[in-house]
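In: sharing a model prediction with you, sequence too.
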Amino acid sequence: MKLASLKTGSRDGALLVVSKDMNRAVVVSQIAKTMQEAIENWDATRPGLDKVYEQLNADILKDAFALDVSKLESPFPRSYQFLDGSVYLHHMEKARKARGAEMPPNYKTEPLMYQGLSDRFCGPTETMVFPDATLEPDYEAEVAIVVDDVPMGTSKLDAGKHIKLVMLLNDYTLRSLTKTELPKGFGFMQAKPTSAFSPVAVTLDELGNKWDGEKLHLPLISGINGKQMGQPNTGKDMFFTYLDLIEHACRTRSLSAGTIIGAGSVTNQDEASGFGCVAEARIHEQMMHGKASTPFLKDGDEVYIEMLDDQGQSIFGAIRQKIQTL
């Protein structure tokens, strides 16, 4: 099943069920008015949503309409909690090397995670505004999960049953600020502005055998101004899985329904797969040629992130955003 949120002028939009081919959609306020309402009552709402999805794909719903992705909010226009990890250690090692930072001593025994801004997310085709191009804006192509209510202390063994939805994520980073902000020892604040998510969130059954219960095994395509930056496989070189991330996140707190958990910028050790952010490309160029040539994001650039199934069809729709610097 594919779900989205329609722009309505309200902060949370209106819940949509979207057809498998992403050509049609229908408002389902009779089941749940918003995505947050649906996830908070998932056991009650899921059967009705599944039925609508089946009817929508059969093209028998009179109130269905053509889907215009530009009229969509983020699937969750805002969330009570957004957590992002860094489980592709090759990316973490490169990013820290670029700013002259040492790796944490326990980075291979427990996941690195931060709590990010979540009171408003950027829509999948909405212009992303940065205050200053000198802050070195960068994108990070990721995959995120959405959970229902997770009790404190939930083990890895039980974590999988709480994963309800999957989305693509662009976790924007202002690279110049990480160099001054993180050494303070109090985590991200200014260096991590709002994030953006794919047009639709999908249930696990939409992913078929590409979801193995802990992670997703498909290339994540990203690029700038139509030029592909990379297509690393999300299941390769993932040191910790989504189950590890859930267990880590709920060690001392419960997670409320609708909590979003990202796994960090996707990268493979095989550099033939390319890169999931500008910083990695620049580090590679520095190592190979003595200087970086790929610029950070600038005014007028367009970032895209997408994932295709084995038949070449878009699973989540594309994050496609123009960049504006003030």
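Out: Received, thanks. Just so we're clear, the structure is a prediction, and the values are computed from it rather than from any experiment. Numbering: from 1, shown residues only.
In: CA only for contacts and neighbour counts going forward, please
Out: Fine.
In: run the chain-centre distance for stretch 232-245.
Out: Mean-position distance between stretch 232-245 and its chain equals 14 Å (C-alpha atoms, centre = their mean, to the nearest Å).
In: try stretch 178-187
Out: The chain centroid and the centroid of stretch 178-187 are separated by 23 Å under C-alpha atoms, centre = their mean.
In: in it, what's buried?
Out: For stretch 178-187, a neighbour-count test (16 or more other C-alpha atoms under 10 Å) marks T178, K179, E181, G187 as buried.
In: check stretch 253-264 too.
Out: L255, S256, A257, G258, T259, I260, I261, G262, A263, G264.
In: cool, and stretch 17-31?
Out: Buried, per 16+ other C-alpha under 10 Å, within stretch 17-31: V17, V18, S19, K20, M22, R24, A25, V26, V27, V28, I31.
In: can you give me the helices in the stretch 51-200 of the chain?
Out: Under the criterion DSSP state H, counting those that start in this stretch, the stretch 51-200 of the chain contains helices at 89-98, 156-159, 175-181.
In: what sits up against the last one?
Out: Right, helix 175-181. Contact with helix 175-181 is made by R99, T134, L135, E136, P137, D138, G187, F188, M189, Q190, A191, A279, as judged by C-alpha atoms under 8 Å, 6 or more residues apart in numbering.
In: contacting residues for P131?
Out: T325, L326.
In: on that earlier part again, among the buried residues of stretch 17-31, which are located in strands?
Out: Taking DSSP state E as the definition of strands, these contribute V17, V18, R24, A25, V26, V27.
In: distance check, the first one against R78.
Out: If I follow you right, that is V17. 18 Å (C-alpha to C-alpha, to the nearest Å).
In: hmm, back to that, what's the farthest-apart pair in the buried residues of stretch 17-31?
Out: For these, the farthest-apart pair by C-alpha to C-alpha is M22 and I31; their separation is 20.3 Å.
In: correct me if wrong: T194 contacts E126.
Out: No - counting by C-alpha atoms under 8 Å, T194 stays clear of E126, with 11.8 Å between them.
In: take this one as well and set it beside the first:
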Amino acid sequence: MKLASLKQGRDGQLLLVSRDLQRAVSAADIAPTLQAALDQWHRLQPLLEARYQALNQGQLQQSFAFDPSTCHCPLPRAFHWADASAYVNHVELVRKARGAEMPASFWEEPLMYQGGSDTFIPPHDPIRLADEAWGIDLEGEVAVVTDDVPMGISAAQASHHILLVMLVNDVSLRNLIPAELAKGFGFYQSKPSSSFSPVAVTPDELGRHWRDGRVHLPLLCQVNDELLGCPDAGVDMTFNFFQLVAHAAKTRPLGSGTIIGSGTVSNRDSSVGSACLAEKRMLEILTTGQASTAFLRFGDRVRIEMLDTEGRSIFGALDQLVEAWQPDG
């Protein structure tokens, strides 16, 4: 299935979206929001699936043209959002950029932090920030959404708790990160609101591209219509999503609707480009001795998307302008 949330109220109205992303239909009579559907997934999934199949077969007169710009993130806000750094190649490069050594343990256990989940940015809305000097960066990622996950489960058990997959732009403020991490207490101001793709999909929609807890497709990242990179999300992912969910649930249960991010998709093969500007800048430093690529400026446009092997968008695109934030009034 493919699901989305129409902008309505604080938590959206649940939509089903056709496989080709051309048509949509309300599912609010089955579950008013995606969170409500996740809370009762095993009971409601058959009802949603039946309507989804009817939508794809053109049997629903009440369907309408799907417009991703009218959508919020699939979960407009979430009870729990935790982001990992599963692509250790990216971690190593970005730590080099700020002069930090990488402990060997990073190859043995995932890095993960809990981010703010109360104010996600809709996938076609502007990214508004107050100061370009903060070092505004995109981070193209993949994420999964879980049902209720018991504490202490294994990675093999965690595989049964992943309900949905979607894309992420984990906006980062690179110039705020070093001083914040130096305090020894993790990210906060350097990680503003994130965005997610217009559509979340059940893993079966990915077919053979969903295997071993990874999505085996390139992630296309563009800035101002120029390709930044297309690293394959299934390559060089040191820790898969099963391991990430199990890691998050080691000391506490996870509630339905928990979002677990992969961290920036990154391949050791630098010829495929990058999914964030910090990585591109580090590669420039390693090659020429200095970074020539600037971080995002007001007026820049960011686009993140994943296509199937026939060139069709799977999740819809995150397509966002970076704008100067102005205080209300």
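Out: Looks like it arrived, so ask away. Keep in mind that what you see is a predicted model, and the values were worked out from it rather than measured.
In: so after superposing, what's the score?
Out: Comparison of the two superposed chains (TM-score structural alignment, normalised by the length of structure 1) gives a TM-score of 0.98, and 325 aligned residues with a C-alpha RMSD of 0.8 Å.
In: still on that earlier bit, got a PyMOL select line for the buried ones in the contacts of helix 175-181 of structure 1?
Out: To isolate the buried members of the contacts of helix 175-181 of structure 1 in PyMOL, using 16+ other C-alpha under 10 Å:
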select buried, resi 135+136+137+138+187+188+191+279
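In: turn the contacts of helix 175-181 of structure 1 into TSV, columns for distance to L220 of structure 1.
Out: Below are those laid out as TSV (distance: C-alpha to C-alpha, whole Å):
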residue	distance to L220 of structure 1
R99	25
T134	28
L135	26
E136	23
P137	20
D138	17
G187	27
F188	25
M189	27
Q190	27
A191	24
A279	17
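In: how about stretch 90-100 of structure 1: buried residues?
Out: H90, H91, M92, K94, A95, A98.
In: export these to JSON lines and tack on distance to Y107 of structure 1?
Out: JSON lines is the format used below for the buried residues of stretch 90-100 of structure 1 (distance: C-alpha to C-alpha, whole Å):
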{"residue": "H90", "distance to Y107 of structure 1": "12"}
{"residue": "H91", "distance to Y107 of structure 1": "12"}
{"residue": "M92", "distance to Y107 of structure 1": "9"}
{"residue": "K94", "distance to Y107 of structure 1": "14"}
{"residue": "A95", "distance to Y107 of structure 1": "14"}
{"residue": "A98", "distance to Y107 of structure 1": "17"}
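In: and which of these is nearest M167 of structure 1?
Out: The shortest approach to M167 of structure 1 among the buried residues of stretch 90-100 of structure 1 belongs to H91, at 20.3 Å (C-alpha to C-alpha).
In: I'd guessed that closest one sits against T267; true?
Out: Yes - the pair H91 of structure 1 / T267 is scored as a contact, 6.0 Å apart, by C-alpha under 8 Å.
In: excluding chain neighbours, what is closest to the residue most central in space within structure 2?
Out: Geometric centre of structure 2, nearest residue: V168, 2.0 Å, by C-alpha atoms, centre = their mean. Counting by C-alpha to C-alpha, 6 or more residues apart in numbering, V168 of structure 2 lies nearest to F196, which is 4.4 Å off, once chain neighbours are set aside.
In: again with C276 of structure 2
Out: Leaving aside its chain neighbours, C276 of structure 2 sits nearest to E139 (4.8 Å; criterion: C-alpha to C-alpha, 6+ apart).
In: contacts only, for that neighbour.
Out: E139 of structure 2 touches V168, N169, D170, V171, S172, G263, T264, A275, C276, L277, counting by C-alpha under 8 Å, 6+ apart.
In: nearest to T146 of structure 2, of those?
Out: Nearest to T146 of structure 2 among the contacts of E139 of structure 2 is V168, at 15.6 Å by C-alpha to C-alpha.
In: how close does that closest one get to V245 of structure 2?
Out: When V168 of structure 2 is compared with V245 of structure 2 (using C-alpha to C-alpha), they lie 17 Å apart.
In: what do you get for D11 of structure 2?
Out: Taking C-alpha to C-alpha, one finds D11 of structure 2 at 24 Å from V245 of structure 2.
In: out of those two, which sits in the busier spot?
Out: More crowded of D11 of structure 2 and V245, by other C-alpha atoms under 10 Å: V245, with 29 against 21.
In: so the more buried one makes contact with A156?
Out: No - counting by C-alpha under 8 Å, V245 of structure 2 sits too far from A156 to count as a contact (10.1 Å).
In: got the residue ranges for the helices in the stretch 201-329 of structure 2?
Out: With DSSP H, counting those that start in this stretch, the ranges of helices along the stretch 201-329 of structure 2 come out as 241-248, 277-288.
In: contact partners of the longest one?
Out: Read that as helix 277-288 of structure 2. Helix 277-288 of structure 2 has contacts (C-alpha under 8 Å, 6+ apart) with 90, 93-94, 96-97, 137-139, 174, 228, 273-274, 290-295.
In: coming back round to it: tell me the contacts of the residue nearest to V168 of structure 2?
Out: Taking C-alpha under 8 Å, 6+ apart, one finds C73, P74, F120, I121, P122, P123, M166, L167, V168, N169, L318 in contact with F196 of structure 2.
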